[in-house]
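K.L.:
sharing a sequence plus its predicted fold:
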Amino acid sequence: MGTIGLFLSGATLFLNSLMLLGKANGKSVAVFNLFIGTLQVVTPFYLILVSDQSSLSIFNYGVTYLFGFTFLYFGVITLKGYDGNGLGWFSLWISIITIVYAIVAITRSQDVLGMLTWIHWSFLWLLFFLTMTMKKAIDNFVGMVAQIQSWLTLTIPSLFSMLGIMEITWIRNLLIGALILSIFIFIGSAWTLRKKTAINAGPVHN
């Protein structure tokens, strides 16, 4: 996905995180999702059309559709008030596909940063499945994960790329460290949420 695509996806995911955290209106956020989703469906279609049509080009450009259709799907169901079950199943499918991208990043390019980024996105799409299809009451947790990822995996890397400093070794290592640290933060938050849920459920009496 291109630098501008990453940048705008960061903005979209940031707004979506605020909605999940109850700090932004769902319908107003949905409109922005439609804008960016449309852009990220039309753009890769054109890029593939004018590319060399190699399997690698299609593989690289095709990933933008994952974001584009997710944003479009989310925008429509939020504006229309539809149930998110279908988007949840679509998110599960994407979660599996992004693991393939993570494997390709590390095996083909030895790109640790890329691998970690794809793992992060796979986890987020899995959370969308859990909350939309499995109906888990984890909106605040998903919102927290989405907000962190909007900066660490999208906004900051795209800004660094536009500034021409993304390939500096210490910059990449700093981002790798931040992504690894955030994984531990997610694990700790999930464990705390699980304990809190168990306490609130209380003992079962016959």
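P.N.:
Nice, I can see it. Because the structure is a prediction, the values reported are computed rather than measured.
K.L.:
every contact and neighbour count from this point should use C-alpha atoms.
P.N.:
Fine.
K.L.:
nearest residue to Y101 in space, please, no chain neighbours.
P.N.:
Leaving aside its chain neighbours, Y101 sits nearest to W118 (6.6 Å; criterion: CA to CA, 6 or more residues apart in numbering).
K.L.:
and the one you found, how close does it get to I97?
P.N.:
Separation of W118 from I97 (CA to CA, to the nearest Å) stands at 10 Å.
K.L.:
comparison target below:
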Amino acid sequence: MGAIGLLFSGGALFLNSLMLLGKAEEKSVAFFNILVGLLQVITPIYLIITSDGSNWSMFNNGAVFLFGFTYLYLGVTILKGFDSSGLGWYSLWVSMMAIVYALVFYVQENDVVNALTWVLWAFLWFLFFLSSALKKPYDNYIGRVAFVQSWVTLTLPSLFMLLDLWQNAKLQEIWTFVCIGSMIYFVIEAILFAKSIKKEKLVEELV
């Protein structure tokens, strides 16, 4: 995915995180999702048409559709008031595709940062599946995960790319630890979130 696509994906995910945390109105966020979704559907079509047609080019450019259709699906679902179960099951499928991308980047390219990034995205899409398809009340936790990922996996890497710093070996090493640190934070937050839910249930039972 190109740097500009990553940058605006970061913006969309940032707004989505605020929406999940109850700080941004749904329909206004949905409109931006549609704009970014259109960008990330039209762009890969052009890139595929103008590419060399190799499997690797198709594999890389095709990844952008995973984001584009997610943003479009989410935006239309909110604006039209559709049930989110279809979006949730689609998110599960994308989560599995993201794991495939992570494995390919790690095994084929020995690209640890890209592999970890795809693992993080797979986790986020899986959370969307739990929330949208299985109707789990995890919005607050998902909002926090999405907020961190909007910066760690999208916004900041895209800015580094635009500044021609992303391929710096030292920065790649640092970002490996940033990704791992994010994963540890998500685990800690998940444990705390689970404890808070358990506590709320105990209070409800006592009342």
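P.N.:
Now that the structure is in, tell me what you want to look at. Fair warning: this is a prediction, and the values are worked out from it, not measured in the lab.
K.L.:
about what we covered before: secondary structure element holding the residue nearest to Y101 of the first structure?
P.N.:
helix 112-132 (DSSP states H and E).
K.L.:
let me know the secondary structure of F82 of the second structure.
P.N.:
coil (DSSP: H, G, I helix; E, B strand; the rest coil).
K.L.:
and it, what's its match in the first structure?
P.N.:
Using TM-score structural alignment, the partner of F82 of the second structure in the first structure is Y82.
K.L.:
cool, and I174 of the second structure?
P.N.:
In the first structure, I174 of the second structure lands on L174 (TM-score structural alignment).
K.L.:
if we can go back for a sec, measure how buried the match of F82 of the second structure is and give me the count.
P.N.:
Neighbour count for Y82 of the first structure, taken as other CA atoms under 10 Å: 11.
K.L.:
and the residue nearest to Y101 of the first structure, how far from D52 of the first structure?
P.N.:
25 Å.
K.L.:
quick one: which of those two has more around it?
P.N.:
Using other CA under 10 Å, the more surrounded residue of W118 of the first structure and D52 is W118, with 22 against 11.
K.L.:
enumerate every residue touching the more buried one.
P.N.:
Going by CA atoms under 8 Å, 6 or more residues apart in numbering, W118 of the first structure touches T98, I99, Y101, A102.
K.L.:
out of the residues you listed, name the ones that lie in helices.
P.N.:
T98, I99, Y101, A102 (DSSP state H).
K.L.:
tell me the contacts of the second one?
P.N.:
Taking CA under 8 Å, 6+ apart, we find I99 of the first structure in contact with W118, I119, S122.
K.L.:
mean shift between the longest helix that the first structure contains and the second structure?
P.N.:
Determined from DSSP H, the single longest helix within the first structure is helix 169-201. For helix 169-201 of the first structure, the mean deviation from the second structure after alignment is 1.0 Å (mean CA distance after the TM-score superposition for the first structure).
K.L.:
in space, not sequence, find me the middle residue of the first structure.
P.N.:
In the first structure, the centroid-proximal residue (CA atoms, centre = their mean) is W121; its distance is 4.3 Å.
K.L.:
please tell me how far the alignment partner in the second structure of that one sits from K136 of the second structure.
P.N.:
With TM-score structural alignment as the criterion, W121 of the first structure lines up with W121 in the second structure. Taking CA to CA as the measure, W121 of the second structure falls 19 Å from K136 of the second structure.
K.L.:
same question for V145 of the second structure.
P.N.:
Taking CA to CA, one finds V145 of the second structure at 15 Å from K136 of the second structure.
K.L.:
comparing these two, which shows the higher neighbour count?
P.N.:
Using other CA under 10 Å, the more surrounded residue of V145 of the second structure and K136 is V145, with 22 against 12.
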